[in-house]
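**Student:** Provide a 3D model corresponding to the input given below.
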Amino acid sequence: MATVNIRRDVSDPFYRYKMERLQAKIEGKGNGIKTVVVNLNSVAQALGRPPAYLIKYFGFELGAQANPKPTDDRWIINGAHDAGKLQDYLDGFISRFVLCKKCKNPETTVVIKDTRILLDCKACGERSEVDGRLKLSGFVLKNQPKKGKKDKSTKKTRRERNKEKAENGENGETNGSPGDSPSEGDENGDVEVGAHSDDEFTRRINAEAKEIEQDDEIDDDQWAVDVSEEAVKARAKELPDDLKRSLITSERHMKALLGGTERFVGKERPELIPQVPAILLAYYQEDLVSEEVLKSWGSKASKKYVDLPTSKKVRKAAEKFLEWLETAESEDESEDEE
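**Tutor:** Coordinates of the predicted model:
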């Protein structure tokens, strides 16, 4: 599905924050005509906001009735409205209810404090206030999530993370990175809404992963077949310095890096699939992903980031690297025994 920059005034193709382009379907006729926003849930998740906020904002701006609590996830606005017009209105929502007023970064959470709506920026630390005179501001204040209750748009991601932590024997503590999703109630009694999930971190990784693409003259077979130590070192030197930054701080982030790479290579740039062994080797050589996480990732396909057939295809391409990893470990053990 086509994506656009969350800030559409930014033309940089490597801008980190992406969302799906809005898709709308007009149904009915006459007085019963209505517009269904097909992918509202996905767009809302990319923005870190409940979809109810978006649909009500559209309703207010268009002067049309919009149901913020549909029973079947069919987000409907009365009347006929094309996707392009809705996308323009979405820019206004993003400017007013998502972007940090200081750094213009979309990595914010909504904090309700008394009768004020604040945007807490995880990038620069600024807390800026939303204009309380806006119609949607009244809706947000009247529809605060109860403490301890999670918004529907974030439940699935949180369940998946909790399951993953249980499987890995983690105690549930986080490193507090900008990609983590904070709870709705903090020690000050503030209520936070729509914090970014692991998918935000994955989107960052997707942007970083785009920089690993090599020049068109390089033979794909060279990347797919040659896994000698000399070849690995040579290719690692060609990687951009951005991939050597300290992005990865926990096992969860390592898995997110692999998931983001899997999505980028498997779905967006499938012509890079033959280069998967080289990509993984570079991650391994640069200590971005541990041997244990790489082996665990390679042992079983997953549909968390892509569909199952694509996941299997990417792991199939990684077999040469995984075999090399096993061989290297065996050789090290033999040397230790001698």
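
**Student:** from now on I want contacts and neighbour counts done on CA atoms only, so please keep to that.
**Tutor:** Fine.

**Student:** can you list the neighbours in contact with stretch 7-23?
**Tutor:** Residues from elsewhere that reach stretch 7-23 (CA atoms under 8 Å, 6 or more residues apart in numbering): 1-6, 37-40, 42-43, 46-47, 83-84, 86-87, 91, 94, 106, 200, 203-204, 206-208, 210.

**Student:** filter those down to the buried ones and hand me the PyMOL line.
**Tutor:** Selection of buried members from these for PyMOL, criterion 16 or more other CA atoms under 10 Å:
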select buried, resi 4+5+6+37+38+39+40+42+43+46+47+83+86+87+94+106+200+203+204+206+207+208+210
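
**Student:** can you classify the residue nearest to the spatial centre of the chain as helix, strand or coil?
**Tutor:** Centroid check for the chain by CA atoms, centre = their mean gives Asp199 as the closest residue, at 2.5 Å. When classified by DSSP: H, G, I helix; E, B strand; the rest coil, Asp199 comes out as helix.

**Student:** roughly how far apart are it and Glu126?
**Tutor:** Using CA to CA, to the nearest Å, we find Asp199 at a distance of 23 Å from Glu126.

**Student:** what of Trp223?
**Tutor:** 44 Å.

**Student:** the more surrounded of those two?
**Tutor:** Neighbour comparison, Trp223 and Glu126: the larger count goes to Trp223, with 20 against 16 (by other CA atoms under 10 Å).

**Student:** quick one, helices of this protein?
**Tutor:** Counting by DSSP state H, one finds helices in the chain at the ranges 40-47, 51-62, 83-97, 135-142, 152-168, 198-209, 220-225, 229-238, 251-263, 276-285, 291-299, 308-317, 319-337.

**Student:** second input sequence below; structure requested for side-by-side comparison:
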Amino acid sequence: MVGVVNIRRDVDDKFYRYRMPELLTKIEGKGNGIKTVIPNMSDVARALSRPPSYPTKFFGCELGAQTTLDEKKDRYIVNGAHQADRLRELLFGFIDKFVLCGACRNPETDLIIVKNKETRSEDIIRECKACGASTAVDMRHKLTPYIVKNPPTTNKKGKKGEGASSNGAHAVATNPNLPDAEGSEGDDDPSAAAESLPVESSLANEGWSVDTSEDAVKARVKDLSTKLQTTLIADEDSDEDANSPYSQLGQWAEANRDEVNAVEVYKHAQEMGIEKKHKTVQVLAQALFTKNMPSEISKFAPLFAKMNAQSEKHQKAFLGGLERLIGVMHPELVPSVPKILMQFYQADALEEEVIKQWGTHVSKKYVDKETSKMVRKASEPFLKWLDEADDDDSEDEE
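**Tutor:** Presented below is the predicted three-dimensional model:
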């Protein structure tokens, strides 16, 4: 489930009026083609009343990376592998420079592009609907030329372009209310003056005011409950949901398994708020290992020892992940099943009783029945060793 954070990072009040979804990232590709996809950039940008291309381009400017903007597919990409925390920090930098009012620090602002009479250049102004102040954006930033060249506009037919009025940022040729703005013909004509004023954004008209009536509150609570239930179902049951935190964690782990260690993987899951979920170990079991798994286990065994210690459910989900990894993704590992189980058993990532129960009960929960039988059949030498070890212990006690 996507978290919600305050738009201003210096405000800790959980009841702060201006909030936005927490930025999510997903690593895709490998080698020179690796890239960071931002699946909820549109949602974040909508909360900021800015076009999604602006913060995406801001990331590219700050990181020295190329960006890809695909509005039709709602897909925003920054080349290279970038941690979510790093991009979230940069997002707050974008907010400070291009969203918050320079006078009252309120995010209810529109971007206005004006012609500077003295320099004959174009400036970007943050016009605040809260305090009425018009404060200038620092034009030295690398993003400003992009905003000037790609202003959010609405044509005469009302067709919205990128960052049109629904995004809350507007461009006008001149602004007669500012001292450095160039005047235009027809300033004395009321209709001409009206046309030069920025068009109110739909978000400004409907998003900043909240209906607090009893019926409205009940409706919002009902809507929130429905959305929450849908999200939890998607997270728990759908492996194909590309926006679920499990899918994102799997993509990240697969892309970074050679560079990260067990502690870093755990911290990343912790940042996503899913380090205690049993499905997390199932996903990591499939994402952190390759066909060379027997030689890779020692690197991540402490991670699974810590996470699987939470419950038998975690261990069973982990074994389910191993079934899929070995039986479906890398069938060449089937002969190595006893060695693999031995390593996790010795690392305290799996308990004896859980392994025995798993090895003697075929299940179709994670793979098809035939694959399940094949993997369990391969585990028989290890199960036999466990039984013999128990017999030896009994004889010693006698």
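
**Student:** can you lay out the helices of structure 1 as TSV showing distance to Pro270 of structure 1?
**Tutor:** Formatted as TSV, the helices of structure 1 follow (distance: least, CA to CA, whole Å):
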stretch	distance to Pro270 of structure 1
helix 40-47	23
helix 51-62	31
helix 83-97	29
helix 135-142	41
helix 152-168	26
helix 198-209	13
helix 220-225	12
helix 229-238	20
helix 251-263	10
helix 276-285	10
helix 291-299	18
helix 308-317	9
helix 319-337	17
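
**Student:** out of those, which gets nearest to Ile117 of structure 1?
**Tutor:** Taking CA to CA, helix 135-142 is the member of these nearest to Ile117 of structure 1, at 7.4 Å.

**Student:** that closest one vs structure 2, mean deviation?
**Tutor:** Compared with structure 2 after fitting, helix 135-142 of structure 1 deviates on average by 0.7 Å (mean CA distance after the TM-score superposition for structure 1).

**Student:** all strands for the stretch 1-150 of structure 1, in order.
**Tutor:** Secondary structure of the stretch 1-150 of structure 1 (DSSP state E, counting those that start in this stretch): strands at 3-5, 18-20, 24-27, 34-37, 75-78, 108-113, 116-121, 127-129.

**Student:** can I get the ones you listed in JSON lines with distance to Lys56 of structure 1?
**Tutor:** JSON lines is the format used below for these (distance: least, CA to CA, whole Å):
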{"stretch": "strand 3-5", "distance to Lys56 of structure 1": "22"}
{"stretch": "strand 18-20", "distance to Lys56 of structure 1": "19"}
{"stretch": "strand 24-27", "distance to Lys56 of structure 1": "15"}
{"stretch": "strand 34-37", "distance to Lys56 of structure 1": "12"}
{"stretch": "strand 75-78", "distance to Lys56 of structure 1": "9"}
{"stretch": "strand 108-113", "distance to Lys56 of structure 1": "16"}
{"stretch": "strand 116-121", "distance to Lys56 of structure 1": "16"}
{"stretch": "strand 127-129", "distance to Lys56 of structure 1": "20"}
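
**Student:** burial count for the nearest residue to Met41 of structure 2 once chain neighbours are set aside?
**Tutor:** Among residues not flanking Met41 of structure 2 along the chain, Pro52 sits closest, at 6.0 Å (CA to CA, 6 or more residues apart in numbering). By other CA under 10 Å, the residues close to Pro52 of structure 2 number 24.

**Student:** now do the contacts for the nearest residue to Lys18 of structure 1 once chain neighbours are set aside.
**Tutor:** Here the nearest residue to Lys18 of structure 1 in space, its sequence neighbours aside, is Asn5; by CA to CA, 6+ apart that works out to 4.6 Å. Asn5 of structure 1 sits next to 11, 13, 15-19 when contact means CA under 8 Å, 6+ apart.

**Student:** if we can go back for a sec, return the residue of structure 1 aligned against the residue nearest to Met41 of structure 2.
**Tutor:** Aligned by TM-score structural alignment, Pro52 of structure 2 pairs with Pro51 of structure 1.

**Student:** does its match touch Asn41 like I think?
**Tutor:** Yes: here Pro51 of structure 1 reaches Asn41: they are 5.8 Å apart, a contact under CA atoms under 8 Å.

**Student:** and for the two, which residues touch both?
**Tutor:** The overlap between the contact sets of Pro51 of structure 1 and Asn41 (CA under 8 Å, 6+ apart) consists of Ser153.

**Student:** rewinding a little: so how far is Arg21 of structure 1 from the residue nearest to Lys18 of structure 1?
**Tutor:** Counting by CA to CA - Asn5 of structure 1 and Arg21 of structure 1 are separated by 9 Å.

**Student:** before we move on, back to that, nearest to Leu294 of structure 1, out of the strands of the stretch 1-150 of structure 1?
**Tutor:** Nearest of the strands of the stretch 1-150 of structure 1 to Leu294 of structure 1, taken as CA to CA: strand 18-20 at 26.8 Å.

**Student:** so which of the helices of structure 1 is nearest Glu184 of structure 1?
**Tutor:** Closest of the helices of structure 1 to Glu184 of structure 1 is helix 152-168, at 11.4 Å (criterion: CA to CA).

**Student:** what's around the closest residue to Ala47 of structure 2 other than its chain neighbours, how many residues?
**Tutor:** What sits nearest to Ala47 of structure 2 in space, not counting adjacent residues and going by CA to CA, 6+ apart, is Met20, at 5.4 Å. Neighbourhood size, Met20 of structure 2 [other CA under 10 Å]: 17.

**Student:** and Phe304 of structure 2, what helix or strand is that in?
**Tutor:** Secondary structure assignment for Phe304 of structure 2, by DSSP states H and E: helix 293-308.
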